[in-house]
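Engineer: predicted model follows, preceded by the sequence.
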Amino acid sequence: MENNKSNFSRRRFIGTSASFAAATAIAGPSLFAAPSILKNNNKPNSIINGVQIGVITYSFRSMPDQSAEATLKYILDCGISAIELMGDPAESYAGKPENTVDRRRYYTLMSSKRNGDVLSDEQQKEMTEMQQKMAAYNKTVAQWRSTVSMDKFAELRKMYNDAGVTIYAFKPRAFGKDNTDAEIDWGMRAAKTLGASHVTLEHPGDDAHTQKLGDMAKKHGIFVAYHGHEQQTPTFWDTALKQSKYNALNLDLGHYVAAGNTDPLEIIKSKHDRIMSMHTKDRQTPGHGKGNVPWGTGDTPITQALQLMRDNNYKFPVTIELEYEIPEGSNAIEEVRKCLKYCKKSLA
């Protein structure tokens, strides 16, 4: 994963009729009236037999508008009542400077390189130029974060809560080794304001940094949950967990299977008390190609994991993460609905 979403601002959505037309065609009623539409009595409930099914808003990265209002509409259209919120919708709502880099393209290239794909000279040059522009943009954002009020984050939380959606995790790009202490502090304050119990980030692979984040999280009374890809192992999080009780897991069950770990249910059993949320997708084992596939067609024991949580009353949320290729004629909303339906069937 994970941060490869488009960075459309609220102004671009409101001011661009083409985006509006595309959004209404896919998502339904006009999003101009989002606040009035979203305050309704038909609030979603995706708690199934005691298991909270949520979604990471990254799942909607292919949708035509990425504003906080449009994102909420997508969530409601899926019937989801709790989420892991990516940084862009919230920060754009609060007035973050607009990014001119095509982040979808940028993160596609980054993902390809991370997966071991060989980039052409032209692709490598393109990625290098984007990295330089992103570095300059990140400095601008750091300055903005140092002065921005929490008022808009409180307002966003109320808008989501009024619609029946709670925010259990927040994932801005603010907790890396290249972020300032002020940005980290901002990210934790924003998460608390949004109502999140934890922030999420890719595991930095740096013991000093996980110690630092754990110490800062203690000050704010919030947890830091580290995400992993195919570097996940049963002991992947052990050092961070020993460093601070505020360090935790953002387990990714699908990536864990693709990494070749042979007993994915065991890590849930052994570390359930330190898991803050679990990304869920269906991936294949290395022997089957490691594919990211529609739910129920891969090797990830999603049903067994959900039933394990239900039967043992584990309370961390299950986060739907849509990463498989969306079939022609469908869209992210339809595919997230299918994933939720799969969860309901598994937990029936």
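Structural biologist: Okay, I see it.
Engineer: going forward, measure contacts and count neighbours with C-alpha atoms only.
Structural biologist: Fine.
Engineer: wait, Lys43 touches Gly164, no?
Structural biologist: Yes: between Lys43 and Gly164 there is a contact under CA atoms under 8 Å: 5.0 Å.
Engineer: which neighbours do these two have in common?
Structural biologist: In terms of CA atoms under 8 Å, 6 or more residues apart in numbering, Lys43 and Gly164 are both contacted by the residues Ser81.
Engineer: quick one: which of these two has more around it?
Structural biologist: When Lys43 and Gly164 are compared for neighbours, Gly164 comes out ahead with 21 against 16, by other CA atoms under 10 Å.
Engineer: roughly how far apart are that one and Lys96?
Structural biologist: 26 Å (CA to CA, to the nearest Å).
Engineer: am I right that Ile53 is in a helix?
Structural biologist: No: if the criterion is DSSP: H, G, I helix; E, B strand; the rest coil, then Ile53 is strand and not within a helix.
Engineer: dump the residue contacts of the nearest residue to it once chain neighbours are set aside.
Structural biologist: What sits nearest to Ile53 in space, not counting adjacent residues and going by CA to CA, 6 or more residues apart in numbering, is Val318, at 4.9 Å. Shown in contact with Val318 (CA under 8 Å, 6+ apart): Val51, Gln52, Ile53, Gly54, Val55, Ser277, Met278, His279, Thr280.
Engineer: adding another structure so you can compare the two:
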Amino acid sequence: MNNKKNIVSRRNFISSSAALALGTTLVGPNIFGRNRLLNSPFPNSKIKGVQIGVITYSFRSMPDQSAEATLQYVLESGINAIELMGDPAESFAGKPKSSLDRRTLWGLMRSKREGTITAADEKKLKEMQKAMDVYNEKVATWRSQVSMDKFKELKKMYNDAGVTIYAFKPNAFGKDNTDEEINYGFKAAKALGASHVTLEHPSDDEHTKKLGEMAAKHGIYVAYHGHTQQTPTFWDTALEQSKYNALNLDLGHFVAAGNEAPLDIIADKHDHILSMHIKDRQTPAHGQGNVVWGEGDTPLVEALQMMRDNGYSFPATIELEYDIPEGSDAITEVKNCLAYAKEALEG
């Protein structure tokens, strides 16, 4: 399976990216800057009826991870709707600070997940996880007591700048989290204006049943994310357990898992997809790499056009995971991905 015949060419990708970048850089240094190119007060990444969003994890390489800086990155990228990671929002709300280097931890966890971790890094990961356990106890106490006022304030700040939050992803829904933390996560999502929370699928039927039941009480959906363990039936049990259980499909990981006909999962499950991560990955036969959009095997163009042509309303969420080229940065690369999506949808 390869979408080479239908992809936006690399040459067109770069040229359209440059054109889009010209517009979005006019947002300016202030988070409430205005895009004057189209005389529009806000960025608009809803294209031909398809909402293109971004998960703020895409900006993890940027130096400032505050809520204010994250909003600026989103605006400069030309995006108007997001899946918000937990840290920017929780830091804004006063979460206890940690001395752990999260980027290092995430990198080690990713290497572990992909089976590429070294023995030395495995030891380092275990040490960092022990320190994280101690810190997580402090966070659990904070979550059980925190007011929702700061989350409402953050929502207003983002909305006033033209950015809506459709999903929230705090590390609060795992099997090791307390019920108080889980309830907190749903309440915070509602305060932020999100329709759903996202989390890694726990591969535990009892836990997905519990989360679905708790979600129903809050009126907030739970959308489960997957990596290369995704299959066409991966979510079926959770979907049967509760109408509040749903999909946070990752199309790139689905392809890298070796699933055939990846567009079928969108067609078959579209009523249960609340958001879909888009990235370009290769099939197992080609190395499973995360690559610049248009260079892999993920049918991004066809998927986006399917959403457009069928009126699917769930957002397509840019997740920047390929290596950032030298001389570039996360904002520039998210702009490039948005430009790719724009050309696909307008083609």
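Structural biologist: Cool, got the structure. Quick caveat: nothing in here was measured; it's all calculated off a predicted structure.
Engineer: any idea what the TM-score comes out to?
Structural biologist: In this superposition the chains share a TM-score of 0.89, using TM-score structural alignment, normalised by the length of structure 2; 319 aligned residues with a CA RMSD of 1.6 Å.
Engineer: correct me, but Ala238 of structure 2 touches Asp205?
Structural biologist: Yes: at 6.9 Å, Ala238 of structure 2 and Asp205 qualify as touching, with contact defined as CA under 8 Å.
Engineer: settle it for me: which of these two has more neighbours?
Structural biologist: Using other CA under 10 Å as the criterion, Ala238 of structure 2 and Asp205 rank with Ala238 on top: 27 against 13.
Engineer: between the contacts of Val318 of structure 1, which is closest to Asp181 of structure 1?
Structural biologist: Comparing the contacts of Val318 of structure 1 against Asp181 of structure 1 with CA to CA places Ser277 closest, at 24.8 Å.
Engineer: just checking, that closest one touches Phe316?
Structural biologist: Yes: counting by CA under 8 Å, Ser277 of structure 1 touches Phe316, with 5.2 Å between them.
Engineer: so what's the most centrally placed residue in structure 1 closest to, chain neighbours aside?
Structural biologist: Centroid check for structure 1 by CA atoms, centre = their mean gives Ile56 as the closest residue, at 3.8 Å. Distance criterion CA to CA, 6+ apart; nearest residue to Ile56 of structure 1, sequence neighbours excluded, is Glu84 at 4.5 Å.
Engineer: residue range for stretch 237-257 of structure 2 in structure 1?
Structural biologist: Aligning stretch 237-257 of structure 2 against structure 1 (TM-score structural alignment) gives residues 239-259.
Engineer: next one: stretch 177-197 of structure 2
Structural biologist: The aligned range for stretch 177-197 of structure 2 is 179-199, by TM-score structural alignment.
Engineer: got it, and stretch 312-326 of structure 2?
Structural biologist: Using TM-score structural alignment, stretch 312-326 of structure 2 pairs with 314-328 in structure 1.
Engineer: residues contacting the counterpart of Gly289 of structure 2 in structure 1?
Structural biologist: Matched by TM-score structural alignment, Gly289 of structure 2 corresponds to Gly291 in structure 1. Shown in contact with Gly291 of structure 1 (CA under 8 Å, 6+ apart): Ala258, Arg283, Gln284, Thr285, Gly298.
Engineer: who's in contact with Ser40 of structure 2?
Structural biologist: Ser40 of structure 2 touches Arg34, counting by CA under 8 Å, 6+ apart.
Engineer: roughly how far apart are Met128 of structure 2 and Leu100 of structure 2?
Structural biologist: Met128 of structure 2 sits 7 Å away from Leu100 of structure 2, going by CA to CA.
Engineer: which of these two has more neighbours?
Structural biologist: With neighbours defined as other CA under 10 Å, Met128 of structure 2 and Leu100 compare such that Met128 has more, 17 against 13.
Engineer: whereabouts in structure 2 does stretch 81-96 of structure 1 align?
Structural biologist: With TM-score structural alignment as the criterion, stretch 81-96 of structure 1 aligns to 80-95.
Engineer: no more questions from me, cheers.
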